[in-house]
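Q: The amino acid sequence is not available; the structure is as follows:
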């Protein structure tokens, strides 16, 4: 709940709180820009955020499809964020796409746009190739 004003404590359902945090932090451009300032660790935190949302949905079913689509578009497909992730921590980008794909495979993201999934798959393959090149 929200107890910032002790005389007017507000409790929210997990669904309401998830939506509030999603909008105010997870896809907030200023928060994302702040994470980019932290390089590798910031990229790790973005990937961890995808993991946390997945976990909340897997256990409580509180992440609607629009949130998954917004995560994919904002974290993975946005050129600025994708370029940051590819350079700062490509493993984080790889993990994000894996987690989003797993959400679709498990039916948590129940009706993902096929074109969006194709774009995610292409990013996955590109990053996987980049990671393999690093090892060789």
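A: Thanks, I have it. Not measured: the values here are computed from a predicted model. Numbers count the residues shown, from 1 in each chain.
Q: From here on, just use CA atoms for contacts and neighbour counts.
A: Noted.
Q: in this protein, which residue is closest to the centre?
A: By Cα atoms, centre = their mean, the chain has its centre lying nearest to residue 50, at 3.5 Å.
Q: Just the element for it, please.
A: Assigned by DSSP states H and E, residue 50 belongs to helix 39-60.
Q: List of residues touching that helix?
A: 26, 32, 34-36, 62-63, 71, 75, 84-85, 88-89, 92-93, 95-96, 99-100, 103, 108 (Cα atoms under 8 Å, 6 or more residues apart in numbering).
Q: Give me the buried entries from those.
A: 26, 32, 35-36, 62-63, 71, 75, 84-85, 88-89, 92-93, 95-96, 99-100, 103, 108 (16 or more other Cα atoms under 10 Å).
Q: From those, which land in helices?
A: Per DSSP state H, helices hold the following members of the buried ones among the contacts of helix 39-60: 32, 35-36, 71, 84-85, 88, 92-93, 95-96, 99-100, 103.
Q: So which of these is the closest to residue 125?
A: Ranked by distance to residue 125 (Cα to Cα), those are led by residue 93 at 11.2 Å.
Q: my guess is that closest one contacts residue 86, does it?
A: Yes. Here residue 93 lies in contact with residue 86, judged by Cα atoms under 8 Å, at a distance of 6.8 Å.
Q: one more structure, for comparison:
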């Protein structure tokens, strides 16, 4: 199992301070928000994907939702709205229920 490390907002800001072009700097700081929202909408909130992963590997779906919630709690995904976070929490709890029912 690979160990993934999240990049902190401080690391992004340090890296962006090395970039002289203000447009690229702003893009770098906004990119993380765009990527997280894209993952949520394209994968986790997609009904087919969610149903497939829930059936095949509830652990993975739970972990994906929990990781995104953690990213928000660590202020790395600053543009997440409460409705999105509530839905992620519900998905994580549903997956946890399925995991507990099957073990």
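A: Perfect, thanks for sending it. This structure is a prediction, so every number in the text was calculated from the model and none was measured.
Q: What does the TM-score come to for these two?
A: The TM-score (TM-score structural alignment, normalised by the length of the second structure) is 0.71; 85 aligned residues with a Cα RMSD of 2.4 Å.
Q: picking that back up, include distance to residue 134 of the first structure when you put the ones in helices among the buried ones among the contacts of helix 39-60 of the first structure into JSON lines, please.
A: Formatted as JSON lines, those follow (distance: Cα to Cα, whole Å):
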{"residue": "32", "distance to residue 134 of the first structure": "26"}
{"residue": "35", "distance to residue 134 of the first structure": "24"}
{"residue": "36", "distance to residue 134 of the first structure": "22"}
{"residue": "71", "distance to residue 134 of the first structure": "27"}
{"residue": "84", "distance to residue 134 of the first structure": "17"}
{"residue": "85", "distance to residue 134 of the first structure": "15"}
{"residue": "88", "distance to residue 134 of the first structure": "14"}
{"residue": "92", "distance to residue 134 of the first structure": "15"}
{"residue": "93", "distance to residue 134 of the first structure": "15"}
{"residue": "95", "distance to residue 134 of the first structure": "17"}
{"residue": "96", "distance to residue 134 of the first structure": "19"}
{"residue": "99", "distance to residue 134 of the first structure": "22"}
{"residue": "100", "distance to residue 134 of the first structure": "24"}
{"residue": "103", "distance to residue 134 of the first structure": "28"}
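Q: Just give me the neighbour total for residue 92 of the second structure.
A: Neighbours of residue 92 of the second structure under the rule other Cα atoms under 10 Å: 22.
Q: meant to ask about residue 55 of the second structure, not that
A: Residues lying near residue 55 of the second structure (other Cα under 10 Å) number 12.
Q: corresponding residue for it in the first structure?
A: Using TM-score structural alignment, the equivalent of residue 55 of the second structure in the first structure is residue 87.
Q: So which bit of the first structure is the longest helix along the second structure matched to?
A: Using DSSP H to define each element, the second structure has its longest helix at helix 82-102. Matched against the first structure by TM-score structural alignment, helix 82-102 of the second structure falls on residues 114-134.
Q: mean per-residue distance, that stretch to the second structure?
A: Superposed on the second structure, stretch 114-134 of the first structure shows a mean distance of 0.7 Å to its aligned residues (mean Cα distance after the TM-score superposition for the first structure).
Q: which residues touch that stretch?
A: For stretch 114-134 of the first structure, the external contacting residues (Cα under 8 Å, 6+ apart) are 69, 72, 76-77, 86, 90-91, 93-94, 97-98, 101.
Q: next one: stretch 64-83 of the first structure
A: 22, 27, 46, 50, 93, 96-97, 100, 108-112, 116, 119-120, 123.
Q: what about residue 88 of the second structure, distance to residue 34 of the second structure?
A: 17 Å (Cα to Cα, to the nearest Å).
Q: So for those two, which sits in the more crowded spot?
A: Using other Cα under 10 Å, the more surrounded residue of residue 88 of the second structure and residue 34 is residue 88, with 22 against 15.
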